[in-house]
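S.K.: Sequence first, then the predicted structure, then my questions.
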Amino acid sequence: MTDYKTLIDAETWAFIEKTNSYYPPDTIDYTIAEQRAIYDRMCREFFAGYPQGVTVETTAIATPTASIPIRIYSNAETNSAAMVLYVHGGGFILGGLDSHDDVCAELCARTGYEVVSVDYRLAPEHLHPAAFDDVLSAFEWAAKTYVCPVLLCGDSAGGNLCAAVAHATRGHVKKPAGQVLIYPSLGGDHSRGSYVAHADAPMLTLRDIEFYLKIRTGGVDRTGDLTLSPLADANFAYLPPTVL
């Protein structure tokens, strides 16, 4: 068993303990509605506000199948070299525009890039591939709307969706210029490697991961589905520059 007390530094432990005080390790045993309420409260407690010079607009992208809410972050000192399409985490069942509001504002402030946050549809109300479809539609909208290159950025579940879109758009006339994947969920064999060694890791256990996967798919076996598990791809050529 991994000794996390010696592996993890004191500052990180303090963050873990603070997070657990708002979002307990057994939260997946609650109803989806209760989990969302707990998660939203935690995000409000961590909210750091907007940096000076950042303004926002909340609107939506119209598609044939859904209206996708988005939030656009602009900086007073605009850097037009690129724009960022941000996709939030939350196990595909939690989160939205408000959960990562200050994260996107900070990203906009530090880079100067315009940032567009995507409020994709969540499971279990909308099973896979609904979230993927929404993020793909948002990318296609951004590629048409912005003259500058489009950068994908997402954390956890959002990292999964960004990677899946990057794989799916390699032949796009304006494919992503890059992707930043923050602790992304990319797939892999749950019976091997770090899935076993860190099955009981703080803040995200293997049990958590398998719970979210079951909710996202409705319990359907989607082995080999690249829009679900980008690591299942046999070809990693022509992907954009990637930061993990």
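M.R.: Happy to help now that I have it.

S.K.: contacts and neighbour counts: CA atoms only from here.
M.R.: OK.

S.K.: State the helix or strand in which the closest residue to A105 other than its chain neighbours lies.
M.R.: Distance criterion CA to CA, 6 or more residues apart in numbering; nearest residue to A105, sequence neighbours excluded, is Y50 at 5.8 Å. Taking DSSP states H and E as the definition, Y50 sits outside all helices and strands.

S.K.: and Y50, what does it touch?
M.R.: Contact analysis of Y50 by CA atoms under 8 Å, 6 or more residues apart in numbering lists 102, 105-106.

S.K.: what kind of secondary structure is the most centrally placed residue in the chain in?
M.R.: Nearest residue to the geometric centre of the chain (CA atoms, centre = their mean): G158, 1.6 Å. For G158, the assignment made with DSSP: H, G, I helix; E, B strand; the rest coil gives helix.

S.K.: again, but for A143
M.R.: A143 - assigned by three-state DSSP - is helix.

S.K.: That one and L151, how far apart?
M.R.: 10 Å (CA to CA, to the nearest Å).

S.K.: which outside residues touch stretch 207-225?
M.R.: Applying CA under 8 Å, 6+ apart, the contact partners of stretch 207-225 are 28, 91-93, 123-124, 127-128, 199, 228, 232-233.

S.K.: here comes the other one, which I'd like you to weigh against the first:
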Amino acid sequence: MDYERLIDEETWDFIQKTGELYPDDATDMSIDEQRRIYDCMAREFRAPRPDFVTFKDAQAGGVPVRIYTAGDPTRTVLFCHGGGFVVGGLDSHDDICAELCAQTGYRVVAVDYRLAPEHKHPAAFEDAWTVLNWVEKTYGKGVVLAGDSAGANICAAVAHHARGRTDALLGQVLIYGVFGGDTDQGSYIEHAQAPMLTREDVLYYMNIRTDRAAPKSDPLFAPLQDSDFSGLPPTVLVTADCDPVRDDSRDYRDRIIGDGGKAHWINEPGLIHGYLRARHSVSRARDSFERISVAIEALGQGIWAYDD
């Protein structure tokens, strides 16, 4: 794959800086070391919160959350962070959540779900589900799910489980999510050695979630394993083109549309997994973050702006 041609200079600068802070062999390190260097990397890229955004830490049914507000919001974004189900937390995505709050005007509730390998599947899903119930009880209906990478997986699992249990969801915006697609074909092979995330990295992070073989036909683990994609909220999927997990989002879109639902896939050329951190330094990432914010805001207002 000719990444020198596909990826522009701004993005290469971001890749280089990230690699200096979080090396390619991070998965060979201990879990504690992975978390330490990931947190250090996140701090290096962290942008100041907009002045008019306030936040507070709280407990949502026993799950730690961080709540961002700007004004008097009428909608809530439930946000699940990425990090391979292993790293990350409220601080690693703090600026992203603050900026989503600022750009949409919505309340953002970030979920500090339990991490693997100490807490195996379905712990992360259970925490997100608990927070959704708390959000509905505390703030009412009108929730948009949003998450990146592993967090997108968790949000999708919540959406699948929510059918017939709550009508609080207005939509979901899933950013370079991993949904359990076939790792022996498509983008998993085409971009097996992509910058920032490789096929082997994906396998590592999926395998660490369980003590045994990955479960089959469990949409809470891998949403693409579901047999029924009807009744899901309107869904916008955003991917990086140079990313092994790219085709999971395409396939997820196709399954939703095939079962009569609304879904739209935005594939960002020249971008790589984890590009949300590049939104202040890479023009393509900045434009994509704007599209993400617009999608969240529109779904919160019941607007479907896509015609697939």
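M.R.: Cool, the structure landed. Keep in mind it's a predicted model, so treat the numbers as computed, not measured.

S.K.: contacting residues around the corresponding residue of the second structure for R71 of the first structure?
M.R.: Aligning on TM-score structural alignment places R71 of the first structure opposite R66 in the second structure. R66 of the second structure makes contact with 55-58, 90, 108-111, according to CA under 8 Å, 6+ apart.

S.K.: Inside helices: which ones of the residues you listed?
M.R.: Cross-referencing those against helices under DSSP state H gives no overlap.

S.K.: just the buried members of these?
M.R.: 55, 90, 108-111 (16 or more other CA atoms under 10 Å).

S.K.: mind giving me JSON lines with those and columns for distance to Y204 of the second structure?
M.R.: What follows is these, written out as JSON lines (distance: CA to CA, whole Å):
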{"residue": "F55", "distance to Y204 of the second structure": "34"}
{"residue": "L90", "distance to Y204 of the second structure": "23"}
{"residue": "V108", "distance to Y204 of the second structure": "30"}
{"residue": "V109", "distance to Y204 of the second structure": "28"}
{"residue": "A110", "distance to Y204 of the second structure": "25"}
{"residue": "V111", "distance to Y204 of the second structure": "23"}
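
S.K.: State the pair within the residues you listed that is farthest apart.
M.R.: Spatially, the most separated pair among those is F55 and V111, at 13.4 Å (CA to CA).

S.K.: Could you verify that C104 of the first structure is part of a helix?
M.R.: Yes - C104 of the first structure forms part of a helix when assessed by three-state DSSP.

S.K.: And it, what's its match in the second structure?
M.R.: Aligned by TM-score structural alignment, C104 of the first structure pairs with C97 of the second structure.

S.K.: these two touch, right, that match and V108?
M.R.: Yes - if you go by CA atoms under 8 Å, C97 of the second structure and V108 touch, sitting 6.5 Å apart.

S.K.: What about the contacts of R66 of the second structure, which are in strands?
M.R.: Mapping the contacts of R66 of the second structure onto strands (DSSP state E) picks out 55-58, 108-111.

S.K.: Let me have these in CSV, extended by distance to M41 of the second structure.
M.R.: Below are those laid out as CSV (distance: CA to CA, whole Å):
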residue, distance to M41 of the second structure
F55, 22
K56, 23
D57, 22
A58, 25
V108, 23
V109, 23
A110, 19
V111, 20
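
S.K.: quick one: which of these is nearest H161 of the second structure?
M.R.: Relative to H161 of the second structure, the closest of these is V111; by CA to CA it sits at 17.3 Å.

S.K.: how close does the corresponding residue of the first structure for the closest one get to S191 of the first structure?
M.R.: Correspondence of V111 of the second structure to the first structure, assessed by TM-score structural alignment: V118. V118 of the first structure sits at a distance of 32 Å from S191 of the first structure (criterion: CA to CA).

S.K.: and what of E57 of the first structure?
M.R.: 44 Å.

S.K.: A143 and L151 of the first structure: which is more packed in?
M.R.: L151 (25 against 19; other CA atoms under 10 Å).

S.K.: list the contacts for Y4 of the first structure?
M.R.: Counted by CA under 8 Å, 6+ apart, Y4 of the first structure has contacts A201.

S.K.: What lines up with it in the second structure?
M.R.: If you follow Y4 of the first structure across to the second structure using TM-score structural alignment, you land on Y3.

S.K.: What separation do you get for that match and L271 of the second structure?
M.R.: Distance from Y3 of the second structure to L271 of the second structure, by CA to CA: 10 Å.
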